[in-house]
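>>> Below: sequence and its predicted model.
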Amino acid sequence: MTDARPLGADEAAFMAVVRSGDSARFALITERHRRELQVHCYRMLANYEDAQDLTQETFLRAWNKRESFKGHAALRTWLYRIATNACLDFLDKRNDRTPVPSGLADVGSEVLYLQPYPDRMLPEDPQESVVARETIELAFIVAVQHLPPRQRAVFILRDVLGWPASKAAEALELTVASVTSALQRARVTMREQLPDRRLDWRRPATHELSNDERGVVKLYIDAHERNDLDGLMSLLREDLRFVMLPEAGTSSVTAKDAVDGWVSGGLFQPGYDDWRCITTTFNRMPAAALYRRTPDDPQYRLFTIAVLHVVDGKIAELIGFDATDKPWLDLPPTL
């Protein structure tokens, strides 16, 4: 994320676009940054559809502000600055983009607007810090939502993307002292939200699923397709954390409470007893796409996504997402 010195090829080409006003060349140059900018917006907003919209807003703002680009910073840096401020403007106008009380003592709040991120839309370079698994997993994304928006921006720019304090301050129109103070407060909150996770985001990142994760998701799918409640229960840690989004009030903090809720909702009973599932990944985490067939329907239709956090061969966290009418999930709608 360092500034280009001397003027790089991207910057020189972009400045030529500015002089010519060629919108097609502008799109060609900026498009290569779309995926990483969308991940950045997703970290800020925790919602895939919002991230798509704000990435497009970033490109619109960049086009309208193109003459302000003088090549003093890398084009990439300039685009990140625009994207960050577009997200902050969005958050300033929305009162439904903060965690809400869960009603449970052990689960302080729920992020009802959280959506999973399709792995196919991550930047392709596995060495990029922007795709580090530790900073795209759902627990991290949820934890970041507990930061006030500007503090959130500081934390992402400094600790995730590795920007120096001076560059983050310039991007956010803050003093270096303000950025340093905001980062210190953000780190405290992140430690509170992720007490059992490592917090050094600059260490080498992992990307691949472990054998444990692959095995557990396979068993999870098998239990669903066989309507095996005992088998499903055996995969869950006793202190399982579960939530079904975007529904409010679905959080639970024990496996028994979660399973009781599933059963009372009709799981493995008529209408919810004919399943086909496929293994997938979201947010670089193991996941299962669950397809349900009802008695009057010849096809299995995409119903929910279950994203799993596996610890020592057991499911420690399960976040379910309504998957109906969401083509951006990039899953077949029927089986």
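In hand now; what should we look at? Numbers count the residues shown, from 1 in each chain.
>>> Please make it C-alpha for all contacts and neighbour counts, starting now.
Will do.
>>> Quick check: the gap between residue 122 and residue 128.
Using Cα to Cα, to the nearest Å, residue 122 is found at 10 Å from residue 128.
>>> Going by how many neighbours each has, rank these two and give me the top one.
Set residue 122 next to residue 128 and count neighbours by other Cα atoms under 10 Å: residue 122 wins out with 21 against 12.
>>> and after the helix or strand encompassing residue 277, which helix or strand comes next?
Residue 277 is located in strand 275-282, with elements delineated by DSSP states H and E. Using DSSP H and E, the helix or strand that directly follows strand 275-282 along the chain is strand 285-292.
>>> re earlier: which helices and strands does the strand holding residue 277 pack with?
Judged by 3 or more Cα pairs under 8 Å, 6 or more residues apart in numbering; DSSP states H and E, strand 275-282 is in contact with helix 211-225, strand 285-292.
>>> which residues of this structure fall in strands?
Remark: strands assigned in the chain by DSSP state E are 100-104, 107-110, 236-245, 275-282, 285-292, 301-311, 314-322.
>>> what residues does the fifth one touch?
Judged by Cα atoms under 8 Å, 6 or more residues apart in numbering, the contacts made with strand 285-292 from elsewhere in the structure are 137, 209, 213-214, 217, 221, 272-281, 300-309, 334-335.
>>> In addition, the following structure is provided for comparison:
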Amino acid sequence: MRGTPPAGDTDPDALQRARGGDGEAFRRLVEPYRRELQVHCYRILGSVQDAEDVLQETLLAAWRGIGDYEGRASLRTWLYRIATNRCLNALRAGARRPPHAAAYRTEIPMPEPSHRREEPSWLEPYPDALIDEIADRLPGPEARYEVRESVSLAFLAALQRLPARQRAVLVLRDVLGFRAAEVAAMLDTTENAVTMALKRARAVLARELPDSGRESTPLPDSPQERRIVDAFSRALQAGDVDAIVAMLRNDAWLTMPPVPLEYQGPDAIGHFLATVALRGGRRYVLIPTRANGQPAFGCYVRDPGTPLLHAHGLLVLTLAGERISALTRFHDNSLLPMFGLPRSLRGV
């Protein structure tokens, strides 16, 4: 992965006015970096809601400190330093792990998982509409592809396995392309410490994301992707477990953050769908959207007694070649408005 290029040189006149207390001048200085800073916080925290909170803290701290900004580093680097340290403070404080989210209580007993994580995965989906604000500014399809790869659910889930400081170092060095000396200054440490942290982080990611030879992911909104997504949508809405299973890779995963239970392989996933998701003839209506550079759906369940469809979370597909390599289900309905999706629908 390569770093996102700076949005441009800082306007000296605007900087001088901002130092003098001109709020509009400050806004013009920081606005080009707002979205990429939010995505940066999201990569480290795994939550778009927490990322927005930390972004607001970052901008407030920058406004209060702009008078002391001496320009030894670029404004972008200075803002990333503030944002990164605010993220690390949030992780240390445990602000992202409220007790009410510690466990998801299912309506019926869950089948025995293929794997059980030691702790919940504090990961939320990120709307593609926000990613596109960054990707569309970058030169060439390769740079835009790299931005989307750096917010893929697989990459973010692997980041969650890293200690907070290693997570920050890897994002700053390998995703954003900052030099070791710049990262050391941001984190008030030495270049050698940055190098060692990066080495350890890369080793963990190599174990968590070993499948470099996997079939390529179809391009977003390509005919290949639409064909797979449409077939999956038809199968799930019809409750056709066999058709869904036939679309899965042999090593496909079903995960449900923050639930620490994971199911791997067509048999385990098919059993889960038949005994939990589609149990008793339950039927869904799927509304297409996109999350983390991947096709996704808002899920709605029919209410037999009314014409309403009630929200039932967000489902994200990870594709590899002509198959589905992962199904990631987010049960939190409060995420839906970020994707422009309602809490309920009239029957369709």
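Yep, that arrived. Bear in mind the structure is a predicted one, so any value in this text is a computation, not a measurement.
>>> TM-score for these two?
Scored against TM-score structural alignment, normalised by the length of structure 1, the superposed chains reach a TM-score of 0.86; 319 aligned residues with a Cα RMSD of 2.8 Å.
>>> that older thread, most tightly surrounded among the helices and strands packed on strand 275-282 of structure 1?
strand 285-292 (a mean of 23; mean count of other Cα atoms under 10 Å).
>>> what span of structure 2 lines up against that one?
With TM-score structural alignment applied, strand 285-292 of structure 1 matches the range 294-301 in structure 2.
>>> now do the same end-to-end measure for stretch 4-22 of structure 2.
28 Å.
>>> Residue 170 of structure 2 against residue 201, yeah?
Yes. Look at residue 170 of structure 2 against residue 201 with Cα atoms under 8 Å: they come within range, at 6.5 Å.
>>> So these two - more neighbours on which side?
residue 170 (26 against 23).
>>> so who does the more buried one touch?
Applying Cα under 8 Å, 6+ apart, the residues near residue 170 of structure 2 are 197-198, 201-202.
>>> that older thread, looking at the helices and strands packed on strand 275-282 of structure 1, which is closest to residue 145 of structure 1?
Nearest of those to residue 145 of structure 1, taken as Cα to Cα: strand 285-292 at 19.0 Å.
>>> how big's the offset between the closest one and structure 2?
Mean deviation of strand 285-292 of structure 1 relative to structure 2 after superposition (mean Cα distance after the TM-score superposition for structure 1): 1.6 Å.
>>> now the helices for the stretch 101-250 of structure 1?
138-144, 149-155, 165-172, 176-193, 211-225, 229-234 (DSSP state H, counting those that start in this stretch).
>>> ok, and what's touching the longest one?
Right, the one you point to is helix 176-193 of structure 1. 143-144, 146-147, 151-152, 154-155, 158, 165-166, 168-169, 199.
>>> Distance to residue 313 of structure 1 added to the residues you listed, as TSV?
Below are the contacts of helix 176-193 of structure 1 laid out as TSV (distance: Cα to Cα, whole Å):
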residue	distance to residue 313 of structure 1
143	24
144	27
146	29
147	31
151	35
152	33
154	35
155	32
158	34
165	40
166	44
168	40
169	43
199	23
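>>> Which PyMOL command selects the buried ones in those residues?
Those of the contacts of helix 176-193 of structure 1 that count as buried under 16 or more other Cα atoms under 10 Å are selected in PyMOL with:
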select buried, resi 143+144+146+147+151+152+154+155+158+165+168+169+199
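>>> Thanks a lot, catch you later.
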